[in-house]
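Participant: Provide a 3D model corresponding to the input given below.
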Amino acid sequence: MIIPQNAKQIEVIGSTVPFFEDEDTYYFDSSLTAPPEPMVNAMVGLQLLDDKHKLVMINHKSPMGLFPKIKESFDYEVVELPNDTVKVVFIKKTNTSVNLSNVDTSCSGSGCMH
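Facilitator: This next block holds a predicted model:
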């Protein structure tokens, strides 16, 4: 499992999967969910980030529709995992404010995370 054993489960309003936190990272696994759940969970997770924390998303594929929507406020790295999933690590860019309220989380066209 990608989520460390010492990570504690936390309540995240609006999420559809469990979230976990350790010293400097939030984690969630949306690899078993269907669209639009991965996008919804990514968006609520990104709102948790500050200059000290990063967010790790485990998903069945890269959320390509999400990246253009958040690129101004977040850096991200995609790592292919051996079990046909991906790990996406999101880091808030320093000195940026985060306003995700205008990001469309619906699943339509190329914005879907199938």
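Participant: Please count neighbours and contacts with C-alpha atoms only from this point.
Facilitator: Will do.
Participant: so how far does stretch 68-82 reach from one end to the other?
Facilitator: 26 Å (CA to CA, to the nearest Å).
Participant: any idea how far P63 is from G109?
Facilitator: In terms of CA to CA, G109 sits 13 Å off from P63.
Participant: the more surrounded of the two?
Facilitator: The neighbour comparison of G109 against P63 (other CA atoms under 10 Å) goes to P63, with 20 against 8.
Participant: Please, which helix or strand holds that one?
Facilitator: Using DSSP states H and E, P63 is not contained in any helix or strand.
Participant: Could you also give me the structure for this second sequence? I'd like to compare it with the first:
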Amino acid sequence: MEKIEVMHSTVDFYKEIKDSLTIYQFDTSMCGPPEPMVNAMIGLQLLDKNSQLIMINHQSPSGLFPKIEQDFNFIEERTKEGKVKITFTLKNSSPKSTNFLENSCNG
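Facilitator: The predicted model follows:
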């Protein structure tokens, strides 16, 4: 994976292309709020129908899911290290209802 520049992110983002799928990835497992939410909202803006975003975090970002569920699919799984890996994909050709500026966890 190659490191890429993503405006306003607070962690490193990486990009890889496998076949015709572009995979973006970032790790906020060592970050506290609001960094996971902020970086997830930034990363989700990179997605199109031929890409996915992988977020590695220390816990499930449950405050994020209601904010994005109309526009994005997400699958959550535990890594062998005990972290949470969430894979996001776009439901339609472009987000229609997600407010990317709403990036606080309210918790």
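Participant: TM-score for these two?
Facilitator: Overlay of the two chains. TM-score (TM-score structural alignment, normalised by the length of the second structure): 0.88; 103 aligned residues with a CA RMSD of 1.5 Å.
Participant: now the helices: where do they sit in the second structure?
Facilitator: Ranges of helices within the second structure are 35-44, 65-68, based on DSSP state H.
Participant: mean shift between the shortest one and the first structure?
Facilitator: Which is helix 65-68 of the second structure. On superposition with the first structure, the mean distance recorded for helix 65-68 of the second structure (mean CA distance after the TM-score superposition for the first structure) is 0.5 Å.
Participant: The first structure: matching residues for that helix?
Facilitator: Mapping helix 65-68 of the second structure onto the first structure (TM-score structural alignment) gives residues 67-70.
Participant: Would you indicate which residues of the matching stretch are buried?
Facilitator: K69, I70 (16 or more other CA atoms under 10 Å).
Participant: And stretch 9-17 of the first structure, by the same measure?
Facilitator: V12, S15, V17.
Participant: what does the first one align to in the second structure?
Facilitator: The reference is to V12 of the first structure. Alignment note (TM-score structural alignment): V12 of the first structure maps to V6 of the second structure.
Participant: In space, what's closest to its match - neighbours in sequence excluded?
Facilitator: F13 (6.8 Å; CA to CA, 6 or more residues apart in numbering).
Participant: Could you check how far the equivalent of A40 of the second structure over in the first structure is from P18 of the first structure?
Facilitator: With TM-score structural alignment as the criterion, A40 of the second structure lines up with A42 in the first structure. From A42 of the first structure over to P18 of the first structure the distance is 12 Å, taken as CA to CA.
Participant: Pick out whichever of the two has more residues nearby.
Facilitator: A42 (23 against 14).
Participant: How about the more buried one: what's its closest non-neighbour residue?
Facilitator: M57 (7.2 Å).
Participant: residue in the second structure matching that neighbour?
Facilitator: By TM-score structural alignment, M57 of the first structure lines up with M55.
Participant: Correct me if wrong: its match contacts V38.
Facilitator: No - M55 of the second structure is beyond contact range of V38, at 11.8 Å (criterion: CA atoms under 8 Å).
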